[in-house]
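[1] Give the three-dimensional model of this entry:
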Amino acid sequence: MSRDQLPSTVLHAFGVEGPARRLDGGQGDSWAADDLVFKPDGGPLQEWLAGALAEVTPDGFRIAEPVCTRDGAWVSHGWSATRWVEGSEPDYSAVSTWRDILAAGRAFHRAVAHLGRPDFLEARQDWWARADRAVWGEQEIQFRPEFAAVARRLRGALEPLGRPQLVHGDLTKNVLFAPGLAPAVIDISPYWRPPQYAEGVVVADALCWHGAPATLWKTVDVPVAAVARALLFRMATTNERVAAGADGVDLRDEARRYGLAAAAIGL
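    Below is the predicted model of the structure:
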């Protein structure tokens, strides 16, 4: 299935005439037409999300509502659709932004705490899924030499983080804001982990990639153990990407960023 264009057959299946435009951000494979957003590789994830989100009552956040085809299916020709949600990315240089993202994530996790574990999680074999299992001791990983020393420092801080449930494991750039509206939580990346792990990923991203102050984890009340495991997860994902032959990865720069973030949390 090509992601370079949105087939007219998909538009027709969802009752949309077009034209379609490619959206910036993410992996660059999402399209918008009329008031719908289309993503490829729907499969079990989108089918499960569509049913699960129907049981969720948003309180303190908004979600992109899944849309079915004219025939009542959630996926057509490998594509799924959701309603367009109003909002834009916030100012990541402001500490208040990180408070707001975490607040939206916490509201979302409270709302989905009753959902059961999706069966399809066990079958996932993408970079992120393998990295996640590795940092929770469910899969072996051999870190590259550039990452080995930082990985040892981070592993020494790992502790239990609470009861697992469905969490959004990639909140950082997937919370949109609009005046007068609750934050919109989009592009749900499901994992079965404690909510503090998802919060740790937000802080890890802020420290590594958005120039957040070293004290951010204290300011937003996310424990060192959560940030340490999240940093391991991001580093393990890069490790998996390189192992799979991905190009354009600056290992030295990433190792430097992870090392600085580890030092920021006292490791």
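
[2] rest of the way, CA atoms for contacts and neighbours
    OK.

[3] any idea how far Ile188 is from Arg163?
    Distance of Ile188 to Arg163, computed by C-alpha to C-alpha, to the nearest Å: 20 Å.

[4] more neighbours, these two?
    Just comparing Ile188 and Arg163: by other C-alpha atoms under 10 Å the higher neighbour count belongs to Ile188, 17 against 10.

[5] what's the top helix by length along the chain in contact with?
    Among the segments of the chain that qualify as a helix by DSSP state H, the longest is helix 224-243. With contact meaning C-alpha atoms under 8 Å, 6 or more residues apart in numbering, helix 224-243 is reached by 127-128, 130-132, 134-135, 141, 143-144, 147, 151, 154-155, 157-161, 196-201, 203-204, 217, 249, 254, 258, 261-262, 265.

[6] For the comparison step, fold the sequence that follows:
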Amino acid sequence: MTSFPEPPQHVLSAFGLTVHPPIAMEGTGAAGWRVGEVVLSLVPDNARAAWSAKAREHLYVEDMRIARPLRASDGRYVVSGWRADTYVAGSPEPRHDEVLAVADRLHVALARLERPRILLQLPAPPFNDVDVFNAADRAAWEEVPLRAARAAGMPVSTTEDGRQALDALKYLAGLRRPVSLPSQVVHGDLFGTVLFAGAAAPAITEIVPYYRPAAWASAVVVVDALAWGGADDGLIDRWSHLPAWPQMLVRATMFRLAVHTLHPRAMPGSLPGLVHVAEQVGRLV
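    Here you go, the predicted model:
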């Protein structure tokens, strides 16, 4: 049995997917349904899904495969909370340096995009995952971490695990220094989402937008890879040529710690890796 619902018939009809039966993709690195050469997925936020689809529709990045959106018969990218994309083969692999090389190429292409209006919205109840990640992003950059989250009434964890994450967050906040890098549209969740299929070019099926320096998005990949992906500690040094690298690592680690503090489904087992990264970054700064 799958843990996610099957697309309803009216969604299949809207996207013209009535010839092949939907096949669950659970366990393949993607949560969705494959229908012929198309993948249908439930989206957490319709506006973001529509933005991502439009951004990917004509995006070209050298040596990359990109899942292209399929429009419904009436031109919509999202129907009843479902999106459709071309199927791209592959699965996530611990090829961390290659993911960072993807980030470099991708962000050169994304630099031409305007800041999405959806990123200007403040978190508001009832809070969803998008609000949590937006608030965590703000926490890493605002003068007082989590000010926006607290002002919106977003719950902050009071468990021992949550307090430990908050302590690490405050420690790193004290290490921040001003940076003057330009912000642009970046993909803020590349770790575990870049797909590899042997010697084929790496692929992406989504763009999770943030408006930050490109080096920050690369730093998030490094933090994730070190905390949860089994990456070697030399990964930090191998990408130290990126601009304002120590400060980007500080803010990327703060971002992940803030997610841990704010997310109601944060798992205690994910914190030790983050604390270890925070200690490494602190020594680097």
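
[7] Got a TM-score for the two of them?
    Once superposed, chain against chain, the TM-score is 0.85 (TM-score structural alignment, normalised by the length of the first structure); 255 aligned residues with a C-alpha RMSD of 2.5 Å.

[8] in the longest helix of the first structure, what counts as buried?
    Using 16 or more other C-alpha atoms under 10 Å as the test for burial, helix 224-243 of the first structure gives 224-242.

[9] all helices for the stretch 1-150 of the second structure, in order.
    Ranges of helices within the stretch 1-150 of the second structure are 9-14, 46-57, 96-110, 129-139, 147-151, based on DSSP state H, counting those that start in this stretch.

[10] can you tell me the mean distance of the first one from the first structure after alignment?
    Comparison of helix 9-14 of the second structure with the first structure after fitting gives an average deviation of 1.2 Å (mean C-alpha distance after the TM-score superposition for the first structure).

[11] circling back: just the buried ones out of the contacts of helix 224-243 of the first structure, please.
    Taking 16+ other C-alpha under 10 Å as the criterion, what is buried in the contacts of helix 224-243 of the first structure is 127-128, 130-132, 134-135, 143-144, 147, 151, 154-155, 157-158, 196-201, 203-204, 217, 254, 258, 261-262, 265.

[12] Now Ala225 of the second structure: which helix or strand?
    In the assignment (DSSP states H and E), Ala225 of the second structure maps to helix 214-228.

[13] Onto which residues of the second structure does stretch 166-175 of the first structure map?
    Counting by TM-score structural alignment, stretch 166-175 of the first structure pairs with residues 185-194 of the second structure.

[14] List the buried residues of that stretch.
    Of all the residues in stretch 185-194 of the second structure, those buried under the rule 16+ other C-alpha under 10 Å are Val185, Val186, His187, Gly188, Asp189, Leu190, Phe191, Gly192, Thr193, Val194.

[15] Report the contact partners of the first one.
    Under the criterion of C-alpha under 8 Å, 6+ apart, the neighbours of Val185 of the second structure are His107, Leu110, Ala111, Leu113, Glu114, Arg115, Pro116, Pro209, Tyr210, Tyr211, Arg212, Ala214.

[16] The closest residue in space to it that isn't next to it in sequence - how many residues pack around it?
    Spatially, and ignoring its direct neighbours in sequence, Val185 of the second structure is nearest to Tyr211 (4.7 Å; C-alpha to C-alpha, 6 or more residues apart in numbering). Tyr211 of the second structure: 20 surrounding residues under other C-alpha under 10 Å.

[17] Aligned against the first structure, show me the partner of Tyr211 of the second structure.
    For Tyr211 of the second structure, the aligned position in the first structure is Trp192, judged by TM-score structural alignment.

[18] Check the buried residues of stretch 185-194 of the second structure and tell me the two furthest apart.
    By the measure C-alpha to C-alpha, Val185 and Gly192 form the most distant pair in these, at 19.5 Å.
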